[in-house]
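Asker: What would the 3D arrangement of this be:
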Amino acid sequence: MLKIAIDAMGGDNAPEAIVNGVEQARDEMPDVEFQLYGPVDQLKALIKNDLQIKFIEADEVIEMAEEPVKAMRTKKNSSLVMAAEAVKAGDADAFFSAGNTGAVLATAIFIVGRIKGVDRPALMSVMPALKGPHPVFVMMDVGANAENKPAHLYQYGILGSFYASEVLGFETPRVGLLNNGGEPDKGDPLHKEAHQLLQHGSDAGNLNFVGNVESRDLLQGPADVVVSDGFSGNATLKAIEGTAKSVLSVVKHTIVDGNLQAKLGGLLLKPSLTKAAERLDYSEYGGAVVIGVKAPVVKTHGSSSAYEVAQTLKQIQKISDADLTNKVEAYVKTHKDELSSKSEKK
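Answerer: As a prediction, the model looks like this:
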């Protein structure tokens, strides 16, 4: 049975959204134990049915604005830290939180543990692709590391390919490097050198590199895996999310605030508009995965609803079923000389 350690107090809508999301997911996940870390009395009061749910007392909470590493070290009895410790101890197989992103990353790296040979674990998100051979693409890093070396971006290409292949089922995933132009010589020294490494890895058969991709084209599906430094990736991700919300809001208000003709047109277009909104809804695809650590660690938005929590828990089961962590660890071990030599040079 898969055991998921859950930070029940993390996020803007905790614990209600977390508890309700667990109960929604449980109906489709009969072989999973959900371990809820937090004030037990408070959590039990929100539960309708405690089937497959285990409660573990955690009397501290890491707030969203706290300094991550300091909070991790000083709040040992927090729901976030205790959930991560359960994974480290083998009492749970995966870790979920909607809480402080920095604290989730810190506990993932320093408590759950980094896979030996992975220089920088990264946050990876699944995004919708409106064109191309697949309905989604994966993007990493989207915020774990503000600064990167070329070798880190190369490893992101490898790790992202594994996820796209093993979890999403893409055959020979196309890897693109986020850059400010499509030509190989575009960008700063970091991206020029990363382009060379990715091309070398592609020539060696380690991945399928298709070159640079620009942010304006990402939703058109030019690549199945988009590699980026954490700063650029996070800014791009938020720009995409914000633009999607703004466009849908403008369309909605144009119809609602319009005349009778606009309202009738909106009524006729409602099924199509609903489908368009669903395709742009990134929450359908779960949370951001911390790739490069010794167990599945997934972080969803702090403002996540119960539905989004449930989708992320289903994503964790897919990751577990695919045995992604062990496969990544085995690959890195097999190719450690090649990966380490790239790190030393760059």
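Asker: For the rest of this, base every contact and every neighbour count on C-alpha atoms.
Answerer: Fine.
Asker: quick one: the helices in the chain?
Answerer: Using DSSP state H, the helices of the chain run over residues 16-26, 40-44, 68-74, 79-89, 101-107, 150-166, 189-203, 230-256, 260-280, 306-321, 324-334, 336-345.
Asker: Next, the structure of the following sequence, for comparison with the previous one:
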Amino acid sequence: MKIIVDAFGGDNAPLEIIKGCAAAAQGLDVDVMLTGPENKIRRAASENNISLERMEIVDTPSVITMEDSPGSVVKEKNDSSMAEGLRRLSAGEGDAFVSGGNSGALVVGASLIVKRIKGIKRVVFAPVLPNDKGSFMLIDCGANVNCTAEMLQQFGIMGSVYMEKVMGVNNPRVSLANIGTEDQKGGLLQHKAFRLLKQSSINFIGNIEARSIPLDAGDVVVTDGFTGNVILKMYEGVAIMLLGKMKSIFTKNAKNKFAAALVLNDIKKLKHNFDYNEYGGAPLIGCLKPVFKMHGSAKAKTVCNAIRLTKAYVEGNVTEEIVSSLAKYGEINE
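Answerer: Coordinates of the predicted model:
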């Protein structure tokens, strides 16, 4: 299997990207194609004694920055590391593409270069996050600010397929983020989305409130991209705050430090569960071929985990399963 990686996507590129790819090539039995300015990639690898074994480099003259407009990937910067990686994926030169770069550009590039699955209205960011019962998918998390009910229905179906095929969840429970649990809660969008999701072939369990998300709101939580991004950022912020508060309490004095030592392993497990580096990032679901978005501040560990999840996506034939699920129940609405 060959994974194409944008070597200049993210705040810590290219060094951390190269480190993570090297770890993945060795530990995950994958070949890697790095896209970006070749001289900079080779220099970073050489200066840090990183082996480029099982890694191919495709030289590109430019890179997409976080300041660039989303459309730049197919216009003035169509020679960038992101654009070239997406083109190589579309041409069948790799099995999947991974980038930690500009989210808007990735959505535009994936939609226009790789293309969407026939009948899918929008591609979506769908991270898998920790909660009290294990983990769940939040879909969409920012790719689509304005959504229709039909789009939310498709999000639920695609999320259900991913959680079953990649995460191993049997008959995933799908819920709709809302301001109450009653069937008639929310606005017109939520009312129609509720009806469509209930009519779908998936295991739809109804509306859930945001306060239930950290506890147990099902395996897939469906929402529009604006609301999903707010939930995601709040989720990350609260986790950082709570872990910081715990650290200040356990390091306050000798007595507290002794108490912390007694439960050190449990503290490490808790921190591990809320560390975004463990989750790698989010698949951009709905593309004809697998595209994965890493966190912008991804370190080597994040990159390796992103490639691990991307490999599972490919092996789970998620794209084919989504097409099959939608077509089987007539739930593609072009």
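Asker: re earlier: which one of the helices of structure 1 lies closest to residue 53 of structure 1?
Answerer: Residue 53 of structure 1 lies closest to helix 16-26 among the helices of structure 1, at 8.6 Å (CA to CA).
Asker: and the end-to-end length of stretch 134-150 of structure 2?
Answerer: End-to-end distance for stretch 134-150 of structure 2, by CA to CA, to the nearest Å: 29 Å.
Asker: any idea how far the residue mapped onto residue 55 of structure 1 from structure 2 lies from residue 32 of structure 2?
Answerer: Taking TM-score structural alignment, the alignment pairs residue 55 of structure 1 with residue 57 from structure 2. Per CA to CA, residue 57 of structure 2 is found 9 Å from residue 32 of structure 2.
Asker: the more surrounded of these two?
Answerer: Legend: neighbour count by other CA atoms under 10 Å for residue 57 of structure 2 and residue 32, higher for residue 32 (26 against 19).
Asker: got a list of what that one touches?
Answerer: Counting by CA atoms under 8 Å, 6 or more residues apart in numbering, residue 32 of structure 2 makes contact with 2-5, 21, 25, 54-56.
Asker: ok, those vs residue 38 of structure 2, which is closest?
Answerer: The nearest member of those to residue 38 of structure 2, counting by CA to CA, is residue 56 at 10.1 Å.
Asker: relative to its centroid, which residue of structure 1 is most remote?
Answerer: Outermost residue of structure 1 with respect to the C-alpha centroid, by CA atoms, centre = their mean, is residue 260; its distance is 42.6 Å.
Asker: Aligned to it, what sits in structure 2?
Answerer: Mapped onto structure 2 by TM-score structural alignment, residue 260 of structure 1 lines up with residue 254.
Asker: cool, and residue 230 of structure 1?
Answerer: Checking TM-score structural alignment: residue 230 of structure 1 goes with residue 225.
Asker: how close does that match sit to residue 148 of structure 2?
Answerer: 11 Å.
Asker: ok, those two, which is more surrounded?
Answerer: residue 225 (23 against 15).
Asker: tell me the contacts of the corresponding residue of structure 1 for residue 42 of structure 2?
Answerer: For residue 42 of structure 2, the aligned residue in structure 1 is residue 44 (criterion: TM-score structural alignment). Residues in contact with residue 44 of structure 1 (CA under 8 Å, 6+ apart): none are found.
Asker: any idea how far residue 234 of structure 1 is from the most centrally placed residue in structure 1?
Answerer: Centroid-nearest residue in structure 1: residue 288, 1.2 Å away (criterion: CA atoms, centre = their mean). Applying CA to CA, the value for residue 288 of structure 1 to residue 234 of structure 1 is 11 Å.
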